[in-house]
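Trainee: please find the sequence and the predicted model below.
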Amino acid sequence: MQEGLAVVTLVLVGLMVGVEVCVAAFVNPTFDRLPNGGGLAARSDGARVLGRVMPVWYVGSVLCSVGWAVQTWGRPEALTVVVAAALLVVSVVLSVMLLVPINSQVAQWSSTGAPANWREQVGRWDRLHVLRVAILVIAFTLLVLSGVSHSA
């Protein structure tokens, strides 16, 4: 059962990290280059769509990693799984406290219009998102190392 949970956790977290890296490195920079407010509309739509999906994905990743940590307790790989789970929790707290409030505003801009400082707000979101991505990459790396050390 431990191997199954490890695989599910690695796939779940790995795909989430891939999506978040893609948003940071490719999607939002591309949106920012669109003419005539297209980027703002695209960000607003993305905020609505991902705003519904990502909370489930993040919580699922935390729950799977915590389950994996419980299963490995007392084994050498337990510490790396616990640290990874803690980092995933940090990413959720960071998201809820700092990113979600901005994202919620961005999601409404297509219907209400954007404020004068919208570029500043999405720039702040982008910087915080890069921090979150770094945390997620470290957590995923630790999970991979845990899986590799367990199978060795």
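Mentor: Nice, thanks for sending it over. All values reported here derive from a predicted model rather than from experimental measurement.
Trainee: okay, CA-based contacts and neighbour counts for the rest of this
Mentor: Will do.
Trainee: so which helix or strand takes in Ser146?
Mentor: Under the criterion of DSSP states H and E, Ser146 resides in helix 118-151.
Trainee: pull out the buried residues from that helix.
Mentor: For helix 118-151, the neighbour count (16 or more other CA atoms under 10 Å) marks 118, 122, 125-126, 128-130, 132-144, 146-147, 150 as buried.
Trainee: another one to put next to it:
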Amino acid sequence: MQNVLVVVTVVVVGLMVGVELAVAAFVNPIFDRLPGNGGVAARSNGARVLGQVMPFWYVSSVLLAAWWAVSAWGDLQALTVVVAAALLVVSVVMSVTLLVPINAQVARWSSASVPADWRLQVGKWDRLHYIRVGVIVAALVLLVVAAVG
């Protein structure tokens, strides 16, 4: 059972990291190069779609890591998993307090209601997102280290 929990946790967190890294490195930069305000529509749609899925994914990642930490308590890997779970909690707190408010605004934008400073707003979201990606990558690395250790 422990092996299944380890694999599921690493896969769920790994896929989440992959999606968030793809958004940071590829998707949003592509959207930003669309002509005119094309990036607004693309980002708005992405904010709505991912805004519905990602909360469950982040919470599931935290719960799986916490479950693993509890089940591994007393083993050498437990501390590594606890730190990874703590980083995932940090990513959730960052998301709720810093990124979600901006994302909620972006999700409501349309061609008719785009603010003049939309590029500044999404730029701020992008910078915060890069930090969050770094946090979840660190968590994933720790989970993998614990899994193979």
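Mentor: Nice, I can see it. Bear in mind the structure is a predicted one, so any value in this text is a computation, not a measurement.
Trainee: how many residues are close by the closest residue to Val82 of the second structure other than its chain neighbours?
Mentor: Counting by CA to CA, 6 or more residues apart in numbering, Ala69 is the residue found nearest to Val82 of the second structure once chain neighbours are left out, at 5.6 Å. When counting by other CA atoms under 10 Å, one arrives at 22 neighbours for Ala69 of the second structure.
Trainee: residues contacting the equivalent of Ala69 of the second structure over in the first structure?
Mentor: Residue pairing (TM-score structural alignment): Ala69 of the second structure is matched to Ala69 of the first structure. Applying CA atoms under 8 Å, 6 or more residues apart in numbering to Ala69 of the first structure gives the contacts Ala78, Val81, Val82, Ala85.
Trainee: thinking Leu88 of the first structure is in contact with Val62, fair?
Mentor: Yes: at 5.9 Å, Leu88 of the first structure counts as touching Val62 under the criterion of CA atoms under 8 Å.
Trainee: Ala86 of the first structure versus Ala69 of the first structure, what's the distance?
Mentor: As for Ala69 of the first structure, its distance to Ala86 of the first structure is 10 Å (criterion: CA to CA, to the nearest Å).
Trainee: skipping its backbone neighbours, what lies nearest the most centrally placed residue in the second structure in space?
Mentor: By CA atoms, centre = their mean, the second structure has its centre lying nearest to Glu20, at 5.1 Å. Sequence neighbours aside, Val133 is the residue nearest to Glu20 of the second structure in space, at 6.5 Å (criterion: CA to CA, 6+ apart).
Trainee: the one you found is in contact with Leu21, isn't it?
Mentor: Yes: contact criterion CA under 8 Å: Val133 of the second structure and Leu21 qualify, at 6.3 Å.
Trainee: which stretch of the first structure lines up against stretch 120-136 of the second structure?
Mentor: Stretch 120-136 of the second structure corresponds to residues 120-136 of the first structure when matched by TM-score structural alignment.
Trainee: show me what contacts the nearest residue to Ala78 of the first structure once chain neighbours are set aside?
Mentor: The shortest distance from Ala78 of the first structure to any non-neighbouring residue, by CA to CA, 6+ apart, is to Thr72 (5.0 Å). Contacts for Thr72 of the first structure (CA under 8 Å, 6+ apart) come out as Gln2, Ala78, Val81.
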